[in-house]
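Chemist: All I have is the shape, not the residue letters:
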């Protein structure tokens, strides 16, 4: 027994009817593996909707805050710990790999035990890891601490995405994710400036003390202001074979894999800028810490503009169309940035201007790829969100050391990696997002017919 294919449309006013979820639940119930699903909590509206956006956005912001606040400190960390630039950039890779691999573990756990407990445990790990980083005596131990921070933040990333999918789907989910990005988008705008201000009064270690304090505030907020969104009757069995079978089912969906790759490649484009900009703008173009924070914040407004324009565009265009437009803009802008860096034509102005459009493209693309991907697999939202998030952080994590390995004498390494990842995202989108997207058959646990 399988679910009939369902055409995914972009009705902005209603969540999509999730017949695939109902069919999957019926299969599991008929086999005796799980009880029939409980009715999902109603989607929040009015003030409850606003509160959900603000609370979840504040929690999600812990990720970019952890990554971006210490960016102005990278040169001082290099000097203080007698490390190479490549080794320091590995601390960025460490947090991304921790977030990527952690999501693969947390996703099935969140589908099995609910959303709140993994979230609170992850925030607690973030606090402990931040304190560890604050006292790290070597670059190697700092990298270990960053990996642990990433593992803690992975729970926040997975749970937030799964909570959105628990209550919204399709264009409604894309709109919600855009609203969340308005809240969390303030983090990369403010974080480097905040990090620069901290460095005026203390060392880079004070940045990690601040992150520990922020984590304490977030775990308090999560404990009191966020309700469980996954009823016990809708939870999936946590066992090795069902988890592997679910991941296998997701990987057989060609369109889902395409969306995962697009999301990962665009995140790598974004993170190439995040990981390389402090060295390029400060060491090559001579910006001060304060000037770097200002420029970084202004470029981050490009990301915010794209993400906040997205809900209005969704009223007229399908999400898949916006993804293709976003990756096209990103690829063109990245190639222009590479040309400017390689030739020196236009100087800093023709480096920063295309960078703004690259971040705009990321802001337009990144809310829509998870919305499309999770709509196809709502019955395993935690696991699907984990695979989606892991691709972002694993692919993105490879970008920073690659830039460092190519040297720091010019802006070419950073812009070359950005051009490569953005162009690959355009190629994948062209190959996989043709025509209207059909809903995938539900990912079934391995014991569904046992």
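Modeler: Thanks, I have the structure now. Owing to the predicted nature of the structure, the values given are computational and were not obtained by experimental measurement.
Chemist: drop to CA atoms for contacts and neighbour counts, all remaining ones
Modeler: Noted.
Chemist: ok, residue 314 touching residue 170?
Modeler: No - contact status for residue 314 versus residue 170: not in contact, 10.3 Å apart, counting by C-alpha atoms under 8 Å.
Chemist: residue contacts, residue 199?
Modeler: Residue 199 makes contacts with 73, 206, 207, as judged by C-alpha atoms under 8 Å, 6 or more residues apart in numbering.
Chemist: What residues sit buried inside stretch 48-65?
Modeler: Across stretch 48-65, burial judged by 16 or more other C-alpha atoms under 10 Å covers 52-65.
Chemist: ok, residue 89 - contacts?
Modeler: 275, 400, 401, 404.
Chemist: again, 10 Å this time
Modeler: The contact partners of residue 89, by C-alpha atoms under 10 Å, 6 or more residues apart in numbering, come to 71, 74, 78, 143, 275-276, 397, 399-405.
Chemist: and if you look at residue 354?
Modeler: 299, 329, 330, 332, 333, 334, 335, 336, 337, 338, 340, 360.
Chemist: among those, which two are most distant?
Modeler: Greatest spacing in those, by C-alpha to C-alpha: 340 and 360 (18.9 Å).
Chemist: before we move on, which element is the residue nearest the centre of the chain in?
Modeler: Nearest to the mean C-alpha position of the chain, by C-alpha atoms, centre = their mean, lies residue 389 at 5.7 Å. Of the helices and strands defined by DSSP states H and E, residue 389 is found in helix 381-397.
Chemist: circling back to that earlier point, quick one: which of the contacts of residue 354 is nearest residue 48?
Modeler: Relative to residue 48, the closest of these is residue 360; by C-alpha to C-alpha it sits at 29.1 Å.
Chemist: if we can go back for a sec, which helix or strand lies directly C-terminal to the helix holding residue 389?
Modeler: helix 399-405.
Chemist: so what secondary structure elements neighbour that following helix?
Modeler: helix 85-113, helix 254-279, helix 412-432 (3 or more C-alpha pairs under 10 Å, 6 or more residues apart in numbering; DSSP states H and E).
Chemist: could you redo the last one with a cut-off of 6 Å?
Modeler: For helix 399-405, the elements it packs on are helix 85-113, helix 254-279, judged by 3 or more C-alpha pairs under 6 Å, 6 or more residues apart in numbering; DSSP states H and E.
Chemist: What are the buried residues along it?
Modeler: For helix 399-405, by 16+ other C-alpha under 10 Å, it's 399, 400, 401, 402, 403, 404.
Chemist: and residue 314 and residue 170? which has more neighbours close in?
Modeler: residue 170 (28 against 21; other C-alpha atoms under 10 Å).
Chemist: Tell me how far that one lies from residue 49.
Modeler: Taking C-alpha to C-alpha, to the nearest Å as the measure, residue 170 falls 17 Å from residue 49.
Chemist: Same question for residue 292.
Modeler: Residue 292 is 36 Å from residue 49, by C-alpha to C-alpha.
Chemist: Alongside the first one, take a look at this:
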């Protein structure tokens, strides 16, 4: 294979991996502007609609724990294909839902399918790369996948101007079908000689051994608490911006997309400097900033200082910290146990979306019509992220 052909092949693989990793954002961000309208249509309060995010996170969290070991045994492509079919079915179910309970259930199934793509895309990166190259590749993927939350709410708001909220989920069905077709151009990266030969029931015992590793728990905690804050942001900002500060739904996407711009900028910084400064050092710097910014969000949410801008600015900076934390935490964990990359990726992903469940549910349970539940949640998770980085991850 010539150098030019190899580069085109790598670029196409990177493109498919970016699409697979974007499914977590695509599935949620695109319907955020519709949440207030969905609440009225499904005859439920804002807290009930926010639980559709929590239901999604439950499916995403638990599903990863299954797909990771399965892929270590069967390879990466087949589990992704099965997951994509579940995603398509779940999206259609959401489009046809007539009450919030069925919406929550279909969102959970949608998530079980989507998480196969995200979990195994990370494992594929570790199959192909190691060390700082893996961190650079992961950051590059996150730059590309940040386009999904950048465009998602705007696309959702645009659909609402010309159609109904159900059409948002029919669009997800179409995206799933296209991705399923593209999947067959992705090479299998885990050859049979490197697959786990043990019965699947015994493979799950791997999680017990991994959970006894303090360094792995440190990386999982940093990423987990970060994602708790991110999903508090996802669940809380539609009501803080649209309901409390009266931002029109079609403009909500512009405010939401600021976070994606910050993530892309921070990931570009990470790609440039991770080889020089090290992934652990950059991750700890991001976690320290997240702790400070979480407190800032709580203060502005409680006091109302600065109005809408006073809330948007620290939220933007908090979300931007993802660019320094997420890729480095994932890479650090995967580098510890490359021989079971699927299981490690699943465990890290489960920790992220497990705390995401808590983050979105906490905002929903504390909902009082003000931005305070959002601010309090961001402070809690930001401090947790900072403490895990300081206390559990290595300082070298």
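Modeler: Cool, the structure landed. Since the structure is predicted, the reported quantities are computational estimates derived from the model, not experimental observations.
Chemist: I'd like the TM-score for the two structures, please.
Modeler: The TM-score (TM-score structural alignment, normalised by the length of the second structure) is 0.96; 392 aligned residues with a C-alpha RMSD of 1.3 Å.
Chemist: got the buried residues of stretch 48-65 of the first structure as a markdown table, with distance to residue 280 of the first structure columns?
Modeler: Converted to a markdown table, these look like this (distance: C-alpha to C-alpha, whole Å):
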| residue | distance to residue 280 of the first structure |
| --- | --- |
| 52 | 38 |
| 53 | 35 |
| 54 | 34 |
| 55 | 35 |
| 56 | 33 |
| 57 | 30 |
| 58 | 30 |
| 59 | 30 |
| 60 | 28 |
| 61 | 25 |
| 62 | 25 |
| 63 | 23 |
| 64 | 20 |
| 65 | 21 |
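Chemist: what's the matching residue for residue 220 of the second structure over in the first structure?
Modeler: Matched across to the first structure, residue 220 of the second structure falls on residue 260, judged by TM-score structural alignment.
Chemist: how much space between the closest residue to that match other than its chain neighbours and residue 104 of the first structure?
Modeler: Excluding its sequence neighbours, the residue lying closest to residue 260 of the first structure (C-alpha to C-alpha, 6 or more residues apart in numbering) is residue 388, at 5.3 Å. Counting by C-alpha to C-alpha, the separation of residue 388 of the first structure from residue 104 of the first structure is 9 Å.
Chemist: Alignment lookup: residue 70 of the first structure to the second structure.
Modeler: Under the alignment (TM-score structural alignment), residue 70 of the first structure pairs with residue 31 of the second structure.
Chemist: Which parts of the stretch 201-350 of the first structure are strands?
Modeler: Using DSSP state E, counting those that start in this stretch, no strands are found in the stretch 201-350 of the first structure.
Chemist: Residue range in the first structure corresponding to the helix or strand harbouring residue 153 of the second structure, please.
Modeler: According to DSSP H and E, residue 153 of the second structure maps onto helix 147-162. With TM-score structural alignment applied, helix 147-162 of the second structure matches the range 186-201 in the first structure.
Chemist: Stretch 365-373 of the second structure too?
Modeler: So stretch 365-373 of the second structure sits over residues 405-413 in the first structure, by TM-score structural alignment.
Chemist: ok so, going back, settle it for me: which of residue 340 and residue 360 of the first structure has more neighbours?
Modeler: Counted by other C-alpha under 10 Å, residue 340 of the first structure and residue 360 do not tie: residue 360 has more neighbours, with 24 against 21.
Chemist: Which position in the second structure pairs with that one?
Modeler: Aligned by TM-score structural alignment, residue 360 of the first structure pairs with residue 320 of the second structure.
Chemist: before we move on, what about residue 339 of the first structure?
Modeler: That one, residue 339 of the first structure, aligns with residue 299 by TM-score structural alignment.
Chemist: ok, how many other residues are close to the closest residue to that match other than its chain neighbours?
Modeler: Leaving aside its chain neighbours, residue 299 of the second structure sits nearest to residue 375 (7.3 Å; criterion: C-alpha to C-alpha, 6+ apart). Counted by other C-alpha under 10 Å, the residues lying close to residue 375 of the second structure total 26.
Chemist: ditto for the one 10 residues further on
Modeler: Residues contacting residue 385 of the second structure under the criterion other C-alpha under 10 Å number 31.
Chemist: before we move on, back to that, neighbour count: residue 388 and residue 104 of the first structure, which is higher?
Modeler: More neighbours surround residue 388 than the other of residue 388 of the first structure and residue 104, with 28 against 25 (other C-alpha under 10 Å).
Chemist: Please enumerate the helices of the stretch 101-250 of the first structure.
Modeler: Along the stretch 101-250 of the first structure, the stretches classed as helices by DSSP state H, counting those that start in this stretch are 116-134, 139-167, 170-184, 186-201, 205-225, 240-251.
Chemist: what packs against the fifth one?
Modeler: If contacts are counted by 3+ C-alpha pairs under 6 Å, 6+ apart, helix 205-225 of the first structure sits against helix 116-134.
Chemist: just the longest one next, same as before
Modeler: Secondary-structure packing of helix 139-167 of the first structure (3+ C-alpha pairs under 6 Å, 6+ apart): helix 85-113, helix 116-134, helix 381-397.
Chemist: what angle separates that helix from helix 205-225?
Modeler: Orientation check (axes from the mean of the first three to the mean of the last three C-alpha atoms, to 10 degrees): helix 139-167 of the first structure against helix 205-225 gives 20 degrees.
Chemist: so where in the second structure does helix 139-167 of the first structure end up aligned?
Modeler: Mapping helix 139-167 of the first structure onto the second structure (TM-score structural alignment) gives residues 100-128.
Chemist: now swap in stretch 380-387 of the first structure and tell me
Modeler: Taking TM-score structural alignment, stretch 380-387 of the first structure hits residues 340-347 over in the second structure.
Chemist: And residue 356 of the second structure, what's its match in the first structure?
Modeler: Using TM-score structural alignment, residue 356 of the second structure lines up with residue 396 in the first structure.
Chemist: Give me the nearest residue to that match, chain neighbours excluded.
Modeler: Leaving out its chain neighbours, the residue that sits closest to residue 396 of the first structure by C-alpha to C-alpha, 6+ apart is residue 268, at 3.8 Å.
Chemist: thought the match of residue 220 of the second structure was touching residue 389?
Modeler: No - between residue 260 of the first structure and residue 389 there is no contact under C-alpha atoms under 6 Å: 8.3 Å.
Chemist: And residue 73 of the second structure, how far from residue 202 of the second structure?
Modeler: From residue 73 of the second structure to residue 202 of the second structure the distance is 11 Å (C-alpha to C-alpha).
Chemist: who's more crowded, those two?
Modeler: Neighbours were counted for residue 73 of the second structure and for residue 202 using other C-alpha under 10 Å; residue 73 has more, 21 against 10.
Chemist: In contact with the more buried one, which residues?
Modeler: 195, 196 (C-alpha atoms under 6 Å, 6 or more residues apart in numbering).
Chemist: got it, and residue 358 of the first structure?
Modeler: Listed by C-alpha under 6 Å, 6+ apart, the contact set of residue 358 of the first structure reads 330, 333.
Chemist: Since that was my last question, I'll sign off now.
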